[in-house]
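**Student:** Build the 3D model from these lines:
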Amino acid sequence: MTPSTTQFIAFFGATGGCTNACLVHTLNAGFHATALARTPSKLTDMLLAQGLDQSTIDSRLTIVKGDISDIAAIKSVITNNTNNTIASQIISGIGGTPQMRMSLTRPVTIDNPEICATATKNIVQVLQEIYASTTQHSKPSITVISTTGVSDVKEDVPFGFQTLYHVVLADPHKDKKEMERLVTENTGAEGVFSGALIIRPSLLMGDHNVKGGQGWEKLRVGQEEEPAVGYTIHRADVGQWVFEKAVKAADGGESLFGQKVTLTN
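**Tutor:** Take a look at the predicted model:
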């Protein structure tokens, strides 16, 4: 895919590790993007720390202030504040902050236990409203970062991590599973997305620093029926893999849409 000055990619969760790394690669490659951020200066500082210069950020990125509950802000991200242009792709790495609680069966929750599902519902609502207001539109694809441990088809978590995933992290993973359901049911001819790629990485390690990964080409890649089973993966590697396979490589990316891909070291 060749960078275009008319097309752009919409990012949600861009201050998170995987998505921030993907955004860095996207901007460095010359693509234009929009991003939602509760604190725009935080996102700008993260990008500058990654080696992007201010002129590149100003010319290629539009940051919209708001959060995932703000319908107007979401619409601004998806349309880049225009009336006739919709993002060609949506990349979402929305997630909450883990919190401990006094419970033997559910010791870990997140600050917003339905954040992934809520984000997806609101993105769907915005696209439905946009389509209702105009007959001339193209549907964006969507790539979401989910997790291993939510499959109903085949176990994709190593035995040593199964208690962690299926007991300790049960509440956060319930939200991821609902997000996946909403994405799947809203994709296709009758849905709001032209295609969907669901990424299920193993336990995320490291931060967003694109220089800190082990190398995206070294990752083991599987599908729901034959998952790649492993213990951990670096956030920066996930971000670059999404860039290479969903943002950059039109042929490679398109062939993966409709799949639930497992990634691990």
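
**Student:** drop to CA atoms for contacts and neighbour counts, all remaining ones
**Tutor:** Noted.

**Student:** contacting residues around V242?
**Tutor:** C22 (Cα atoms under 8 Å, 6 or more residues apart in numbering).

**Student:** How is it assigned, secondary-structure-wise?
**Tutor:** Secondary structure for V242, judged by DSSP: H, G, I helix; E, B strand; the rest coil, is helix.

**Student:** Please report how far it lies from H173.
**Tutor:** 21 Å (Cα to Cα, to the nearest Å).

**Student:** now swap in A249 and tell me
**Tutor:** 29 Å.

**Student:** Compare these two and say which one has the larger neighbour count.
**Tutor:** H173 (22 against 15; other Cα atoms under 10 Å).

**Student:** what's stretch 87-101 in contact with?
**Tutor:** 7-14, 16, 18-19, 78-80, 107-113, 115-116, 119, 138-146, 247.

**Student:** Surely S41 is within a helix?
**Tutor:** Yes. Assessed by three-state DSSP, S41 belongs to a helix.

**Student:** That one: how many residues sit nearby?
**Tutor:** So S41, with other Cα under 10 Å, has 12 neighbours.

**Student:** can you check the one 10 residues further on too?
**Tutor:** The burial count assigned to G51 is 12, neighbours taken as other Cα under 10 Å.

**Student:** which residues does E129 contact?
**Tutor:** Here E129 is in contact with no residue (Cα under 8 Å, 6+ apart).

**Student:** can you do 10 Å?
**Tutor:** K75, I123 (Cα atoms under 10 Å, 6 or more residues apart in numbering).

**Student:** Can you name the next helix or strand after the longest helix anywhere in the chain?
**Tutor:** If you go by DSSP state H, the chain has its longest helix at helix 115-133. On the C-terminal side of helix 115-133, the closest following helix or strand by DSSP states H and E is strand 141-145.

**Student:** For the comparison step, fold the sequence that follows:
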Amino acid sequence: MTLTSTQHIAFFGATGGCTNACLVHTLNAGYHATALARTPSKLVDMLHAQGISQSIIDAQLTIFKGDISDIHAIKDTLTNHEAGSHGAVHLASQIISGIGGTPQLQMSFRRPVTIDNPEICATATKNIILALQEIYKANPATAQHKPSITVISTTGVSEVKEDVPFGFRILYHVVLADPHKDKKEMERLVVENAGGEKAFSGAVVVRPSLLTGDQNVKGGQGWKKLRVGQEEEPAVGYTVHRADIGEWIFEEVVKTGGKAHFGQRITLTN
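**Tutor:** Predicted coordinates:
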């Protein structure tokens, strides 16, 4: 197999609000993309609802059916073998991951909220790393063009400086403690596996404040109105619209390659 210069953006969790909004901007700008989806028809319907035509989907997006536990499907999403390319491997230039679980209440005073899969973020990241390692081993040339990864995390997980307003601290540090443990592990994995001989060329961690709204790209206030901080000097706020997070990732990472933000934990809020 040989490596070609064709590039695409690989999306995981593309039916989630932030990631879906980023995908809409990516397709509208003419980029090629792949996405892993348990129910491809759901993703297609969401894109249609945002004005993405079927012709654009057919020309620019390849959807692979599967979930984040399916290493084969992950590898397909990352490499995108194309018909007629004589076995060439088209390795993704960037990975955008918005994988997350569904919150669930439980009978616990100390931990009232959990998620349906309490280790989904960490598991997804481990499997993406494993898939990349297998790709590099089978196709050594691909290791010369490793993708970067951008993950959507949350405020409230910093061990450097408080980034949650006082009125939300019980919610974040007590009620949401279990889901946030998974986010912390995800962050650790992407940062420790970025750069040099590791799985990713670079890593960007996006920490939005409490998410509101849906993926509708016309529903937010616009990415330029976001307040942006880093872990050492976070932007502290209460809420932020999902569509604005997706647009920020598109503008600051997808369009630019994201190198200016490699190694950073970016806080975003209104």
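
**Student:** How close are the two chains, by TM-score?
**Tutor:** TM-score for the superposed pair, counting by TM-score structural alignment, normalised by the length of the first structure: 0.96. Supporting figures: 259 aligned residues with a Cα RMSD of 0.9 Å.

**Student:** Buried ones among the contacts of stretch 87-101 of the first structure?
**Tutor:** Neighbour-count burial (16 or more other Cα atoms under 10 Å) applied to the contacts of stretch 87-101 of the first structure gives 8-14, 16, 18-19, 78-80, 108-110, 113, 115-116, 119, 139-146, 247.

**Student:** Show me where the stretch 51-200 of the first structure has its strands.
**Tutor:** 61-65, 89-92, 98-100, 108-110, 141-145, 196-201 (DSSP state E, counting those that start in this stretch).

**Student:** now these as TSV including distance to I130 of the first structure?
**Tutor:** Shown next, in TSV, are those (distance: least, Cα to Cα, whole Å):
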stretch	distance to I130 of the first structure
strand 61-65	18
strand 89-92	15
strand 98-100	34
strand 108-110	31
strand 141-145	15
strand 196-201	19
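
**Student:** For the second structure, which residue occupies the most central location?
**Tutor:** Nearest to the mean C-alpha position of the second structure, by Cα atoms, centre = their mean, lies S97 at 1.9 Å.

**Student:** which one in the first structure is aligned with it?
**Tutor:** Taking TM-score structural alignment, S97 of the second structure has S92 as its aligned residue in the first structure.

**Student:** Could you tell me where the longest helix of the first structure falls in the second structure?
**Tutor:** Counting by TM-score structural alignment, helix 115-133 of the first structure corresponds to residues 120-138.

**Student:** Tell me the mean distance between the matching stretch and the first structure once they are aligned.
**Tutor:** Superposing on the first structure places stretch 120-138 of the second structure at an average distance of 0.4 Å from its equivalents, by mean Cα distance after the TM-score superposition for the first structure.

**Student:** Contact partners for the closest residue to A14 of the first structure other than its chain neighbours?
**Tutor:** Nearest non-adjacent residue to A14 of the first structure, counting by Cα to Cα, 6 or more residues apart in numbering: N20, 4.7 Å away. Applying Cα under 10 Å, 6+ apart to N20 of the first structure gives the contacts 11-14, 26, 35, 43, 46-47, 50, 93, 207-210, 235-236, 239-240.

**Student:** and R106 of the first structure, what is it in contact with?
**Tutor:** M100, H166, V167, V168, L169, A170, D171, P172.

**Student:** Kindly recompute the last result at 8 Å.
**Tutor:** V167, V168, L169, A170, D171.

**Student:** what about the residue sitting furthest away from the middle of the second structure, distance to V164 of the second structure?
**Tutor:** What lies farthest from the middle of the second structure is F109; by Cα atoms, centre = their mean that is 31.4 Å. According to Cα to Cα, F109 of the second structure stands 21 Å off from V164 of the second structure.

**Student:** number of nearby residues for the equivalent of A177 of the second structure over in the first structure?
**Tutor:** Superposed on the first structure with TM-score structural alignment, A177 of the second structure falls opposite A170. Neighbourhood size, A170 of the first structure [other Cα under 10 Å]: 20.

**Student:** ok, now how distant is A170 of the first structure from L27 of the first structure?
**Tutor:** Going from A170 of the first structure to L27 of the first structure by Cα to Cα gives 35 Å.

**Student:** What of Q54 of the first structure?
**Tutor:** Distance from Q54 of the first structure to L27 of the first structure, by Cα to Cα: 12 Å.

**Student:** which of these two has more neighbours?
**Tutor:** With neighbours defined as other Cα under 10 Å, Q54 of the first structure and L27 compare such that L27 has more, 19 against 12.
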